[in-house]
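**Q** how does the following fold in three dimensions:
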Amino acid sequence: MLDVATQSQLRAYFERITRPIELVASLDDRPASAEMRELLDELAELAPSKIHVRHDGQDTRRPSFSVQPVGVDLGVRFAAIPMGHEFTSLVLALLQAGGHPPKVEAEVIEQIQALEGDFVFETYMSLTCHNCPDVVQALNLMAVLNPRVRHVAIDGGLYQAEIEERQIMGVPSVYLNGQPFGTGRMELAEILAKVDTGAAARDAARLADKAPYDMLVIGGGPAGAAAAIYAARKGIRTGVVAERFGGQVLDTLAIENFISVKETEGPKFAAALEQHVRTYDVDIMNNQRAEKLVPASQPGGLVEVQLANGASLKSRSIVISTGARWRNVNVPGEAEYKNKGVAYCPHCDGPLFKGKRVAVIGGGNSGVEAAIDLAGVVEHVTLLEFADALRADAVLVNKLNSLPNVVVHTRAQTTEITGDGQKVNGLSYTDRATGEKHHVALEGVFVQIGLVPNTEWLKGVIELSRFGEIVVDAKGQTSVPGVFAAGDVTTVPFKQIIIATGDGAKAALGAFDHLIRTPVPA
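**A** Okay, here's the model as predicted:
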């Protein structure tokens, strides 16, 4: 099952194993069991003195196998043949079970080891899911470090009966002690925050002791990362507060329009952003949400940012880059098929649907522009608008009407996005004029009903546009002295990754210019 190049790489990795491990398989007569046996035997052949295979496992899920030091029940199990995106999860489990230290901060390791209680996690995943490995790897690590944590990664394709019984329509889906725990991409810190009840209080106490910053960046997406790098290169004390480093990029499947990077995936791009920021002396405070901004009481004074956990941070200047989120249509199927046919950025994801049939929900400028853009790539576009007529500019509507592979339905209320459990296969809508119900067979749905800037916490403090975006000048300055903003959260047009990075750099330079021109109060 493993090609020559992969075998060579694995031999090098397995040199890092410091204690022998065994793979204990629970098998049956299904073809999948034969595939699992073949994979495990191949792995053992690559490091016969370090990896041993047993076929006498007693787990009720068959086929499945555990990864553990010889004679030790570690609590890491795969009810799957972990190839595809999950192959990295398997390799990391082998190395960590074999004693190779994980690349995690010492304080995180201590937090995992100190967890009290018994935790049995089950993760339903797909081998083609690019968000699933982060969850699987985080929970496997917790099981390696704490004997009271157990985790099994379950391939939904092998265990359809469980999928149907638990009515799972999206992956990753995590259960804890038999109850739903979470769905979608989750990082290790997010999982720990949910199971460690004292984490928030400890975080608040730790953050409250931090000295004021020269520049504090709120948000860890492309704009925030760029701002942090530019600030740190000036030699000033810089901090970043982010709910999740990478922001909306983490939810992007493919990126093919960031100049100089031919193609990449959102999670890889986000990881590169964080790695770049960490090469500088930047204090990154991840998994923290800002809830209130308190302007400085005097010119040149400290601006205060209050966090959800009760802590407060202060800084001489602020760069807000909290981004925006796609406005959801909020119908059944939208969340389940996000990144599996449901998309929000035609510039980014449109090429993935080349030669296929898609729908666009929304008849404003963004929706009509998306339909025009997609019409040059896909086989057919169906545009649905809730109102009686399209709301886009006349020139755009005229262009749209000239395209032979576009059909427009006004007075159309989207009621459901349908799929086969793995990907989108259609869309249902109701004609508001007649009440008649329709279903359109297609492979993709682009939701284009606008963006929602993440500015709820700033209302009444900073000037916002009628769309809720932060109003900024040419340097990124907001209506509050010392507070700058960048990226999708602002009034800057064209919400694109490459524009956000430049915007973040500009705001940081603007904030630095403010610092050197503003006297510090005694």
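**Q** all contacts plus neighbour counts: C-alpha atoms, from now on.
**A** Will do.
**Q** packing partners of the helix or strand hosting Q111?
**A** When elements are assigned from DSSP states H and E, Q111 belongs to helix 106-113. The contact analysis (3 or more Cα pairs under 8 Å, 6 or more residues apart in numbering; DSSP states H and E) places helix 106-113 against helix 132-145.
**Q** which helices and strands sit right next to the longest helix along the chain?
**A** Identified as the longest helix of the chain according to DSSP state H is helix 497-517. Applying 3+ Cα pairs under 8 Å, 6+ apart, one finds that helix 497-517 contacts helix 222-232, strand 318-320, strand 483-485.
**Q** how about a cut-off of 7 Å?
**A** Judged by 3 or more Cα pairs under 7 Å, 6 or more residues apart in numbering; DSSP states H and E, the packing partners of helix 497-517 are helix 222-232, strand 483-485.
**Q** so which bits of the helix holding Q111 are buried?
**A** Buried residues in helix 106-113, counted by 16 or more other Cα atoms under 10 Å: 109, 112-113.
**Q** kindly report the same for stretch 330-338.
**A** Under 16+ other Cα under 10 Å, the buried positions of stretch 330-338 are 333-338.
**Q** and if you look at stretch 71-80?
**A** Under 16+ other Cα under 10 Å, the buried positions of stretch 71-80 are 74-80.
**Q** so what angle separates the directions of the host helix or strand of Y124 and helix 132-145?
**A** Assessed by DSSP H and E, Y124 sits inside strand 119-125. Going by axes from the mean of the first three to the mean of the last three Cα atoms, to 10 degrees, strand 119-125 is angled at 160 degrees with respect to helix 132-145.
**Q** next, the second sequence, to be compared with the first:
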Amino acid sequence: MLDANIKTQLVAYLQKLQRTIEIVASPDSSEAAREMLALLQEIAALSDKVTLREDGNAARKPSFSVGLPGETARISFAGIPMGHEFTSLILALLQVGGHPAKVDASVIEGIRAIPGEFHFETFISLSCHNCPDVVQALNLMAVTNPGISHQMIDGALFQDEVSARQIMGVPTVFLNGEPFGQGRLALEEIVARIDSGATQREAEKISARQPFDVLIVGGGPAGAAAAIYAARKGIRTGVVSERFGGQVLDTLAIENFISVKATDGPKLAAGLEEHVREYDVDIMDLQRAEALLPQAAGSLTEIRLASGATLRSKTVILATGARWREMNVPGEKEYRGHGVAYCPHCDGPLFKGKRVAVIGGGNSGVEAAIDLAGIVGHVTLLEFEATLRADAVLQKKLFSLGNVEVITEALSTQVSGDGEKVDGLLYTDRASGEKRRIDLAGIFVQIGLLPNSEWLKGTLELSPRGEIEIDARCATSLPGVFAAGDVTTVPYKQIVVAMGEGTKAALTAFDHLIRSEPC
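**A** Here you go, the predicted structure:
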């Protein structure tokens, strides 16, 4: 299963093992089990510190565990962790084998101190680019704390269980058999949810920080660029973000980032963070800004966080980005995660062979329909306008597919469901006024973006669309407060545009500082 290059890399990785690890396989008679065993045999053959037994009796088959000989394993994989999850497997092998994780020591100590018994299960799809972060976080927690165990479950191989548990989005996490969370979850976020004191301790640490020269709110492309340019000026720089990387983390294919022919969102986000950390930047992740408290001229501006912490800074750059726009029709919120989805790459495999709809005829919607057509039984794409807005090359590809139907001039009016999951979509034909229904198992919403600016209403000037009003130098209506990226009125919501705006905002903030009286 593994080509020569991957094997060569694996040999180098496995040399980092500090102790012998044992893989225990629980196969069945399926083809998937044969593929799983072939993979495990290849891995075991690459290091004398990896042993393999094929006599496991796990409840889910095919599956395998990774642990130490003579001990009950706390990490297991139900399925074949290839695709995006291959890295999760390699990290599990290394960490069980004693190789230290690249995580702050205080986080490790916090995990080790959590009392209680926690058994996590994460349902994933191998095409999901958010799932590995959750799997790797929970695996690390299981390695660190004897009271924690975790199993990754490939939903495509356990369809009966997916249906029984009404799982219609990945990653979906269960804790001790009960729903725990869905979607991207960072390590610190998971720890905070099971360790009630973690949030308060972190808030106290954040509030104790000295004032910044520039504080950037948001960790996407605009925020990262602003942080780098500010730090290079030698001024005290901080970044507070709900999740570093922002919406880029939810973007799979990126083919218009100049000088890079093709990459993906998580890879770009990791590169952004790595670059920012090359400088003396204080990154405070998993912190949601709740209020901007402007002060009199010459004094410090405050940012209050949802955790209760407060940060102070001489200047502030707002780069909170945008999020997927919702349809705002009856049934959408009720069935979110139960048939209503926003990430076709992540959740598409859960609808294999079924009928789904894509809402939106722009590039995102058409790309989603094309991708889904290779997985699901049938795709209906609905567009509000009379024509699609996607690039011509994408439309040509879309109309070449035999299992795709396009409906224009369609106004979605309601998501229909049976009380547990989506079973259809109601819409109005805008040309005839006729009300119609489509029977569906899933609805993927791709209709543009909304700025993350609600928390700023009444504080500074916003456009009618909720975007932060800025001038040519990224200045807002408040002295010393600047803004950049998708949350602003700047046209064209693109990664390269956001980076340029973040750079401009940092340079403007620096110029403001050197022209202002010291606080």
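**Q** got the buried residues of stretch 71-80 of structure 1 as CSV, with secondary structure columns?
**A** As requested, the buried residues of stretch 71-80 of structure 1 are exported to CSV (DSSP: H, G, I helix; E, B strand; the rest coil):
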residue, secondary structure
L74, coil
G75, coil
V76, strand
R77, strand
F78, strand
A79, strand
A80, coil
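**Q** my read: G341 of structure 1 touches V447, true?
**A** No: G341 of structure 1 is not in contact with V447 according to Cα atoms under 7 Å; the separation is 10.7 Å.
**Q** between these two, which contacts overlap?
**A** By Cα atoms under 7 Å, 6 or more residues apart in numbering, G341 of structure 1 and V447 have no common neighbours.
**Q** what ranges do the helices span in structure 2?
**A** Using DSSP H, helices in structure 2 cover 4-14, 31-44, 86-96, 105-112, 131-144, 159-164, 187-194, 198-207, 221-232, 265-276, 344-347, 363-373, 392-399, 495-515.
**Q** coming back round to it: how about the buried residues of stretch 330-338 of structure 1 in a markdown table, adding distance to S312 of structure 1?
**A** Below are the buried residues of stretch 330-338 of structure 1 laid out as a markdown table (distance: Cα to Cα, whole Å):
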| residue | distance to S312 of structure 1 |
| --- | --- |
| G333 | 39 |
| E334 | 36 |
| A335 | 34 |
| E336 | 36 |
| Y337 | 38 |
| K338 | 35 |
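**Q** find the nearest non-adjacent residue to I21 of structure 1, please.
**A** P69 (4.1 Å; Cα to Cα, 6 or more residues apart in numbering).
**Q** returning to that earlier point: as TSV, the helices and strands packed on helix 497-517 of structure 1 with distance to G99 of structure 1 would be great.
**A** Shown next, in TSV, are these (distance: least, Cα to Cα, whole Å):
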stretch	distance to G99 of structure 1
helix 222-232	34
strand 483-485	45
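**Q** hmm, back to that, quick one, what contacts the residue mapped onto the residue nearest to I21 of structure 1 from structure 2?
**A** In structure 2, P69 of structure 1 lines up with L68, judged by TM-score structural alignment. Residues near L68 of structure 2 by Cα under 7 Å, 6+ apart: 20-22.
**Q** just give me the closest of those residues to I495 of structure 2.
**A** Taking Cα to Cα as the measure, I495 of structure 2 lies nearest I21 of those, at 42.8 Å.
**Q** so how many other residues sit close to the closest one?
**A** By other Cα atoms under 10 Å, the residues close to I21 of structure 2 number 24.
**Q** just checking, it touches V50?
**A** Yes: between I21 of structure 2 and V50 there is a contact under Cα under 7 Å: 5.2 Å.
**Q** mind checking how far the residue opposite Q477 of structure 1 in structure 2 once aligned is from C519 of structure 2?
**A** In structure 2, the residue matched to Q477 of structure 1 (TM-score structural alignment) is A475. Counting by Cα to Cα, to the nearest Å, the gap from A475 of structure 2 to C519 of structure 2 is 20 Å.
**Q** report the central residue of structure 1.
**A** Nearest to the geometric centre of structure 1 sits L250, at 3.3 Å (Cα atoms, centre = their mean).
**Q** show the contacting residues for that one.
**A** Counted by Cα under 7 Å, 6+ apart, L250 of structure 1 has contacts 266-267, 270.
**Q** compare those and tell me which is most surrounded.
**A** That'd be A270 among the contacts of L250 of structure 1, by other Cα under 10 Å, with 24 neighbours.
**Q** any idea what that residue aligns with in structure 2?
**A** Aligned by TM-score structural alignment, A270 of structure 1 pairs with A269 of structure 2.
**Q** thanks again, I'm all set now.
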